[in-house]
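Visitor: Quick check, what structure comes out for this input:
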Amino acid sequence: MIQDPHHGRDHRPRRLVAAAPVLPILPILPVLIVSALVLAALLGEPGMTWVPLLATGPALAATTNGPRGVLCVGLLASALRGRRERVLAAVRSVAEAAQHALLQPVPATVGPFQVAVRYSAAAAEARIGGDLYALVSTPHGVRLIVGDVRGKGLPAVGTAALVLGVFREAAYDEPDLLAVVARIERSLARNLGSDDFVTAVVAGYPREGQLEVVNCGHAPPLLVRDNDVVAVEPDRPAPPLGLRTLAGETPALQVLPFADGDQLLLYTDGVTEARNHDREFYPLADGLARHTSDEPVRTVTALHDELLTHVGGRLHDDAALLLLRIPAAADTAVTRPASDAERIGS
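Guide: The predicted structure follows:
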């Protein structure tokens, strides 16, 4: 028996399978993404930057919505970007006010010194960090401090404010520079934790031609004399401020001759520990030898620019530079205009 080749087959009409419908959520997905970024920006950490991700909203809207949808999502993203820029501007304004209160501007001339300062916070938006400096003219001569607080963030800023406040008071009150350092040490011992400390160099110019230096675990200042750069290593190493009770050692007063034309550069480890792409430290002493001039502002600016070039444009730690210079006699000499008789006689 010959079987029908079509026997057993289903002869019912087949239905055409329609393409899967577009999910209803796709058109509003860009809005959800931008809204999620808004929420993340409001609830996230202050340092987190969400603005670059806003471009995903309009890009996705271009594939799931018409021109009107793209326009709406773009306007929403622009509104959020504008808000973030306004908030950032307000934060920078507050940070600048805090910086001026904490790190008061140093004039170009203090007592007998020409002075230049350059400070850069690792977090550009913050403008301030754990590095500190101050230079004041007191009844006991010009006194200054450059230091570095262990740690980062607001706790470091608070400690820097404490150190600077005590220093400015003690610098006026105490005739002995070691007593100034002792005042700072006692204050930190009362207010810091057991693991917190501050490295610092405190210096004073009590009389002409003499510079006093107290180094508390900080990088040695660099002395420039007759075009030579020499590190001022402490005669007796001392622990950082805040650790004296643990170490049982007291700092020593180091007296240096400081004559006309001499310069002293104080700095923080954010300068000397800055690395390039090959992990090489910035050679500060070599840079100072290259850029030393009779104008501290020009010298410090050249050092700072070279430092940024060395690290590729952005520092990863706070960095401070403070340069003092005693003007040479040739700098202060004023050329007297020739009189009419002298000009005729010549």
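
Visitor: drop to CA atoms for contacts and neighbour counts, all remaining ones
Guide: Fine.

Visitor: For residue 146, which residues are in contact?
Guide: Listed by C-alpha atoms under 8 Å, 6 or more residues apart in numbering, the contact set of residue 146 reads 131-134, 200-202, 266-268, 322.

Visitor: I'd assumed it was in a helix, is it?
Guide: No - going by DSSP: H, G, I helix; E, B strand; the rest coil, the assignment for residue 146 is strand, not a helix.

Visitor: quick one: it from residue 265, how far?
Guide: 10 Å (C-alpha to C-alpha, to the nearest Å).

Visitor: what is in contact with the two at once?
Guide: Common contacts of residue 146 and residue 265, defined by C-alpha under 8 Å, 6+ apart, comprise residue 322.

Visitor: quick revisit: could you dump the contacts of residue 146 to TSV with distance to residue 247?
Guide: What follows is the contacts of residue 146, written out as TSV (distance: C-alpha to C-alpha, whole Å):
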residue	distance to residue 247
131	23
132	23
133	25
134	26
200	16
201	18
202	19
266	25
267	24
268	22
322	29
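
Visitor: can you give me the helices in the stretch 51-200 of the chain?
Guide: Shown for the stretch 51-200 of the chain, the helices assigned by DSSP state H, counting those that start in this stretch span residues 56-64, 67-102, 153-173, 177-191.

Visitor: and this one, so I can compare the two:
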Amino acid sequence: MTDRKPSSNWTVLSWMPTVVMAVVAGVDVVAGPGVGLLPLVSLGPAFSGLIGGWRRTAGTGVAALLLCVGLGFYNGQFDESRGFAALGSVAGVTGVGIAAAVMRSRREAELASVRSIAEVAQRVLLRPVPLTAGPLQAAVSYTSAVAEARIGGDLYEVVASPHGIRVIVGDVQGKGLAAVETAAVVLGAFREAAHDEPDLVGLGERLERSVARELEGEKFVTAILAEIGARHEVVFLNYGHPAPMVVRRDGAVDFPQPPAHALPLGLGAHGGEDPKSYRVDFAPGEQLLLYTDGVTEARNEDGHFYPVGERAHLLKDPDAHRALETLRADLAQHAGGPPHDDAAMLLLRYHGHEEGKSAPIT
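Guide: Okay, the predicted model is just below:
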């Protein structure tokens, strides 16, 4: 996480108390005592209480009181009650500003503490995928639809199991904390079952039981499971999820469809066809992109969906992470604004056990 430099807007706000008091003082000197601008000096500590700490607010209040005293004597306003009323106004606003600054500082400290705890929880839930797993190189991109959030309702995981490299990418119904809770249930079940279940269909059935047991009502999770073993192929199991994208060595793009369109995880009790695994050729030098519908359903200003298949050429960079970042940046440019849905992408490159160097990506 990198430190953020103060924005130009914040710099302007930080100077606002001083500017306001200087303007009031200048106008008061020019206009004379008849205008009655002296109480407006209290705007300085008022602004300072909104944007600064209590020490800065107190310092601004002391400066405002001194300025008020100087202008009061200059205008001869201490011969009447107006001068003392202005002093009282400045002192009162300064006190309120200090109290507001203290309360805001406490809330910011509590928010920072909660945010740090949330970041740890997020790292536990969506752990970084391994850079390499067997013959594969992996890279992941996640964009949450919730401002300031690192995770949401999309999920992914890569597990090197005794039965091969097993992968899940899923999309939880809904958003916010409820979706994060559901994602935690799915990922926990997958991480355990990926090591225990020898068959991908058995792994999917175990996930279905776990999700159906934990979720309430009509909640569901679309997901795609993948398994890459010793053979040059990948086995898929699709639970109502967008089809994966396979980029061949010659740049051709495939979207392999499942033989049966199963219901999402959590809806198995409603009937429908059971998911059937299907195999797709996946050889060294080829790429596999798994993603959620936040990618394919991102619209531009003309209402057109993001054409992920037409953007496969953006994945040519020899470094998988840079290639996926290029694709993510193109997706953001297509959407032209904040995402309306979580968008996760997991890129897998097959380099082969026997190859010392990466196979060329065309």
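
Visitor: hmm, back to that, between the contacts of residue 146 of the first structure, which sits nearest residue 56 of the first structure?
Guide: For those, the residue nearest residue 56 of the first structure by C-alpha to C-alpha is residue 131; the value is 38.7 Å.

Visitor: What is the aligned counterpart of the closest one in the second structure?
Guide: Alignment note (TM-score structural alignment): residue 131 of the first structure maps to residue 154 of the second structure.

Visitor: give me every residue that touches the nearest residue to its match once chain neighbours are set aside.
Guide: With sequence-adjacent residues excluded and distances taken as C-alpha to C-alpha, 6 or more residues apart in numbering, residue 154 of the second structure is closest to residue 171, at 4.4 Å. When the contact criterion is C-alpha under 8 Å, 6+ apart, the partners of residue 171 of the second structure are 153-155, 221-223, 241, 292-293.

Visitor: ok, back up a step: the contacts of residue 146 of the first structure in strands, which ones?
Guide: Members of the contacts of residue 146 of the first structure lying in strands (criterion: DSSP state E): 131-134, 200-202, 266-267, 322.

Visitor: Over in the first structure, tell me which residue corresponds to residue 64 of the second structure.
Guide: Per TM-score structural alignment, there is no equivalent position to residue 64 of the second structure in the first structure.

Visitor: gap between residue 64 of the second structure and residue 97 of the second structure?
Guide: Taking C-alpha to C-alpha as the measure, residue 64 of the second structure falls 13 Å from residue 97 of the second structure.

Visitor: Quick check: neighbours shared by these two?
Guide: With the criterion set as C-alpha under 8 Å, 6+ apart, the overlap between the contacts of residue 64 of the second structure and residue 97 is residue 45.

Visitor: can you give me the helices in the stretch 251-362 of the second structure?
Guide: If you assign secondary structure with DSSP H, counting those that start in this stretch, the helices in the stretch 251-362 of the second structure sit at 293-296, 320-335.

Visitor: returning to that earlier point: can I get the helices of the stretch 51-200 of the first structure in CSV including distance to residue 255 of the first structure and mean neighbour count?
Guide: Compiled in CSV, the helices of the stretch 51-200 of the first structure are given as follows (distance: least, C-alpha to C-alpha, whole Å; neighbours: other C-alpha atoms under 10 Å):
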stretch, distance to residue 255 of the first structure, mean neighbour count
helix 56-64, 63, 18
helix 67-102, 29, 16
helix 153-173, 18, 18
helix 177-191, 11, 18
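
Visitor: Looking at the ones you listed, which is nearest to residue 297 of the first structure?
Guide: For the helices of the stretch 51-200 of the first structure, proximity to residue 297 of the first structure was assessed by C-alpha to C-alpha; helix 67-102 is nearest, at 18.9 Å.

Visitor: distance between that closest one and the chain's centre?
Guide: Distance of helix 67-102 of the first structure from its chain centroid, counting by C-alpha atoms, centre = their mean, to the nearest Å, is 22 Å.

Visitor: Then stretch 203-215 of the second structure?
Guide: On the basis of C-alpha atoms, centre = their mean, stretch 203-215 of the second structure sits 27 Å off its chain's mean C-alpha point.

Visitor: what's the matching range in the first structure for that stretch?
Guide: Counterpart in the first structure of stretch 203-215 of the second structure, with TM-score structural alignment as the criterion, is residues 180-192.
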